[in-house]
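Participant: From the sequence below, what's the structure:
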Amino acid sequence: MVTVRLVGISKGWSGVKAVDNLSLDIGNGDFVTLLGPSGCGKTTTLRMIAGLEDPDDGEIYIHGKLVFSASKGVNVPPAQRGLGMIFQSYALWPHMTVFDNVAFGLVQQKLSKDQINQRVTRVLADVELEGLAHRYPSELSGGQQQRVAVARMIVVSPELLLMDEPLSNLDTRLRMQMRASLKRMHQETNTTVVYVTHDQEEALTMSTGIAVMNKGKLEQYASPEEVYERPASKFVAEFTGNPQTNFIDAEVVDGRLKIGDRFIGHIDGDALPNAVTLSFRPEAMSIRQESTPNTLPATVYATLLVGASVLVYVHIGNIEAVIRAERGSKFRGNQEIWLEPDWTQVNVYSPTTGRRLDYAVRG
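Facilitator: Got it, this is the predicted structure:
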């Protein structure tokens, strides 16, 4: 069952399309993230679902009901769309304590005092505010106010929840904790969530589906695994993953891939192009100490220790790339190494359109 359906919605200002002919189906119980850089149209899309912005064209359905249609003159007010919203502005009631702010929706639902106490206490513990229940918003930091806003919405378990970068003001540790809390809430309540962020790590770790947007258009809508492992375009490949993916241009000569003056693999398919762009994640290359068939020469120029791995920055000819190596790996500046691709993790793109090509590559 589809909870939210967007059919060809568009929105523009002064001749600039913020959202351009966007169609999207979000299923019941899905956690879908609208992911993209600033200005890509993701927040505008969320506000149109909420009813806070009117599309110029298209239709919006929520729970099977038409709530907006430019051509049919339908525009259901936000309060009647059956959804909850958390935006970057906290909108807390200043005259209420933290506990009362969070409990407000439960009071409206006429739950018993015991039920309210139990649910509010639990959600305040989830967001690490249990010791601040009797404080007022003016006595809290910005990050604490943001957590109150999140707690106030998730405690009522709405059927549809819209969230616009709700974790943006939190430090790294709290952001990780809140991701876990939101994911648990989603799993326990089966709430349908539409979540906006520019943080690809948030999208990849929390979502059941990711809609990657760029300049108002939908680049790819797929599972986190599909978005990471088989990005539909160079934009998606570059925007997802940390560090970013590596791109290398290659000639296609009689079904073989040529980088510089070195043949490094094969490409299979009909009507092969003369050139392609290869994309490989930092973990998709292994470092070798000597040349073997299908390896690329590279020169180390820097290394960074990052948790359980080492990031090795190299030059491949005049191209900069980064390789993920095991913790404890030792390299020195200007060291010559050889790189061997894991062809199962390499994607092929058109150098002109930037779209992924369905050619098979191998060693």
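Participant: contacts and neighbour counts: CA atoms only from here.
Facilitator: OK.
Participant: Run a quick neighbour tally on Glu320.
Facilitator: The tally of other residues near Glu320 (other Cα atoms under 10 Å) stands at 16.
Participant: Ser23 now?
Facilitator: Ser23 has 16 neighbours, counted by other Cα under 10 Å.
Participant: Which element, helix or strand, includes it?
Facilitator: Using DSSP states H and E, Ser23 falls within strand 16-27.
Participant: quick one: the helix or strand following that strand to strand 16-27, angle?
Facilitator: Next helix or strand after strand 16-27 toward the C-terminus (DSSP H and E): strand 31-35. Following axes from the mean of the first three to the mean of the last three Cα atoms, to 10 degrees, one obtains 160 degrees for the angle between strand 31-35 and strand 16-27.
Participant: Identify the residues contacting the nearest residue to Pro78 once chain neighbours are set aside.
Facilitator: With sequence-adjacent residues excluded and distances taken as Cα to Cα, 6 or more residues apart in numbering, Pro78 is closest to Gly51, at 4.8 Å. For Gly51, the contacting residues are Asn75, Val76, Pro77, Pro78, Arg81, by Cα atoms under 8 Å, 6 or more residues apart in numbering.
Participant: Those residues in strands, which ones?
Facilitator: The strands, defined by DSSP state E, take in Asn75 from the contacts of Gly51.
Participant: Please tabulate the contacts of Gly51 in a markdown table, including the columns neighbour count and distance to Arg184.
Facilitator: Shown next, in a markdown table, are these (neighbours: other Cα atoms under 10 Å; distance: Cα to Cα, whole Å):
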| residue | neighbour count | distance to Arg184 |
| --- | --- | --- |
| Asn75 | 16 | 34 |
| Val76 | 15 | 31 |
| Pro77 | 12 | 30 |
| Pro78 | 18 | 27 |
| Arg81 | 18 | 25 |
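Participant: run this one through as well so I can compare:
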Amino acid sequence: MAIAAETTVTVLPQRQSASTESRMTTADIPPAAAQDRKVMVSIRDLSKAYGAVHALKGVDIDIYEGEVLVLLGPSGCGKTTLLRSVAGLEQPTTGTITVRGQTVFSSEHNLSLPPEKRNLSMVFQSYALWPHMTVADNVGYPLRVSKVPEAEVRERVRKILDLTGLQQHALKYPGQMSGGQQQRVALARALVANDGLILFDEPLSNLDAKVRERLRDELIAMQRRFGFTAIYVTHDQVEAAALADRIAVMQVGEVAQLGEPEAIFNEPHSRYVADFVGCVNELSGTVAGWEGNHLAVDTPVGRLLGTVADAPTATGAPVKVMFRPEHGQLRDGPVNGPNSFAASVEQRVFLGSHVEYRLRIGEGYLAARSMSAARMEDGRGVTVSVDPDVVRVFQDAG
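Facilitator: Next up, the predicted model:
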């Protein structure tokens, strides 16, 4: 039993069936809000190999105008390679990338436009600011590179510094500013080019928690104000859920699941997605049969009903049952009704907005999370109930 408790490319020099999840087609699954939008970026059958290592394997995604698509996954899953391939900083092995209908990469036609010809901007984790330039000069740099008249440069820089709250820092140098302020400068530089497409490579990961949260909120407000399209790389599930219109969960170079944040969290297509996106409880079991629209599974805590994700449904088949800690309802009284079982409180941890419990069930443990102020002390016997609609049944991959 397991408990599960990233019209100029201004790319500046860096200083520092669900059972077939791995081959699922994602390009034709637009978000509800993007049904009538144009496609900003189209990625088709994109692969990237470093020798025998395949960083990307046949990725298909469409990103829509005004959408924030988050590429989410652990280190080494291919999310940054995919982002850099769109930017022109990596050369894919095979496939096609189009931006606003223009092909910027095609292995078939031996075409790969350089970054500055792709009409996009990028914000790096390392800020990538010129230390010898003032804030105003850093922000205006992509415009000067593009030969924009100087009077227009100064006016556009002034406006964007006002909009991003940086006007008072215009004459400062990066070394005189905090990390959060420097990242705000990097965002202003990306916005001033007015490309409408910005790529973000884990831009908040170097900041402390409070600054990261504040800048995340500012980024959401900026995106709503300017309406730019964003592809955003992160390994942080909370950040992904807060920012995304859709999330693409990456797994060893492939898109394991693509969808809106609520669907990714509540309806994961695989154990990998369920386990990576949030905390989960996992129980081993065997299929007992169907009870109405739910699959019945015999587990160490008794029979549980759940919805099928990628599980076999033959009677006796080994499966895994998973549900999230917040979906377990704790109460006093005897076990009765479906999807209820007995447990005892091993540990209670008060975390301000909620209480987390470690529950003993026989020889194993489960996690529960409650918003209730009621105290269930250590050693207390409780009944746990879980709605069958939030229980997911997956194949047992060993």
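Participant: Superposing both, give me the TM-score.
Facilitator: Comparison of the two superposed chains (TM-score structural alignment, normalised by the length of structure 1) gives a TM-score of 0.88, and 347 aligned residues with a Cα RMSD of 2.4 Å.
Participant: circling back: ok, the contacts of Gly51 of structure 1 vs Leu167 of structure 1, which is closest?
Facilitator: Taking Cα to Cα as the measure, Leu167 of structure 1 sits nearest to Pro78 out of these, at 23.3 Å.
Participant: Map the closest one across to structure 2 for me.
Facilitator: Here Pro78 of structure 1 is matched to Pro115 in structure 2, going by TM-score structural alignment.
Participant: Could you double-check that its match sits in contact with Ala87?
Facilitator: Yes. At 5.8 Å, Pro115 of structure 2 counts as touching Ala87 under the criterion of Cα atoms under 8 Å.
Participant: hmm, back to that, quick one: the residue nearest to Pro78 of structure 1 from Ala18 of structure 1, how far?
Facilitator: Gly51 of structure 1 is 16 Å from Ala18 of structure 1, where distance means Cα to Cα, to the nearest Å.
Participant: same question, Met178 of structure 1
Facilitator: Distance from Met178 of structure 1 to Ala18 of structure 1, by Cα to Cα: 30 Å.
Participant: And Gly285 of structure 2, what's its match in structure 1?
Facilitator: By TM-score structural alignment, Gly285 of structure 2 lines up with Ala250 in structure 1.
Participant: before we move on, back to that, including distance to Ile323 of structure 1, could the contacts of Gly51 of structure 1 go into TSV?
Facilitator: Formatted as TSV, the contacts of Gly51 of structure 1 follow (distance: Cα to Cα, whole Å):
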residue	distance to Ile323 of structure 1
Asn75	51
Val76	51
Pro77	51
Pro78	48
Arg81	48
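Participant: Closest one to Phe99 of structure 1 out of the contacts of Gly51 of structure 1, please.
Facilitator: Distances from Phe99 of structure 1 to the contacts of Gly51 of structure 1, taken by Cα to Cα, are shortest for Pro78, at 25.8 Å.
Participant: these two touch, right, that closest one and Asp54?
Facilitator: No. Applying Cα under 8 Å as the test, Pro78 of structure 1 and Asp54 come out as separate, 10.9 Å apart.
Participant: Reduced to three states, what does the residue nearest the centre of structure 1 come out as?
Facilitator: Centroid-nearest residue in structure 1, with Cα atoms, centre = their mean: Ala203, separated by 2.9 Å. Put simply, Ala203 of structure 1 is helix when judged by DSSP: H, G, I helix; E, B strand; the rest coil.
Participant: What lines up with it in structure 2?
Facilitator: Per TM-score structural alignment, the equivalent position to Ala203 of structure 1 in structure 2 is Ala240.
Participant: So the residue lying closest to its match once chain neighbours are set aside versus Ala343 of structure 2, what's the distance?
Facilitator: Take Ala240 of structure 2 and drop its neighbours on the chain: the residue closest to it by Cα to Cα, 6+ apart is Val70, 6.0 Å away. Distance, Val70 of structure 2 to Ala343 of structure 2, by Cα to Cα: 38 Å.
Participant: So between those two, which is more surrounded?
Facilitator: When neighbours are counted by other Cα under 10 Å, Val70 of structure 2 and Ala343 differ, and Val70 comes out ahead with 28 against 22.
Participant: Just to confirm, what residue in structure 1 is aligned with that one?
Facilitator: Under the alignment (TM-score structural alignment), Val70 of structure 2 maps onto Thr33 of structure 1.
Participant: do the same with Arg44 of structure 2
Facilitator: By TM-score structural alignment, Arg44 of structure 2 lines up with Val7.
Participant: Isn't its match up against Asp20?
Facilitator: No. With contacts counted by Cα under 8 Å, Val7 of structure 1 stays clear of Asp20, the gap being 11.0 Å.
Participant: Could you pull out the helices in the stretch 201-350 of structure 2 for me?
Facilitator: Here the stretch 201-350 of structure 2 has its helices, by DSSP state H, counting those that start in this stretch, at 209-226, 237-243, 261-266, 271-276.
Participant: Switch those over to TSV; also include distance to Gln176 of structure 2.
Facilitator: TSV is the format used below for these (distance: least, Cα to Cα, whole Å):
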stretch	distance to Gln176 of structure 2
helix 209-226	17
helix 237-243	28
helix 261-266	38
helix 271-276	38
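Participant: Could you point out which of the ones you listed sits nearest Tyr365 of structure 2?
Facilitator: Among the helices of the stretch 201-350 of structure 2, the nearest to Tyr365 of structure 2 by Cα to Cα is helix 271-276 (16.2 Å).
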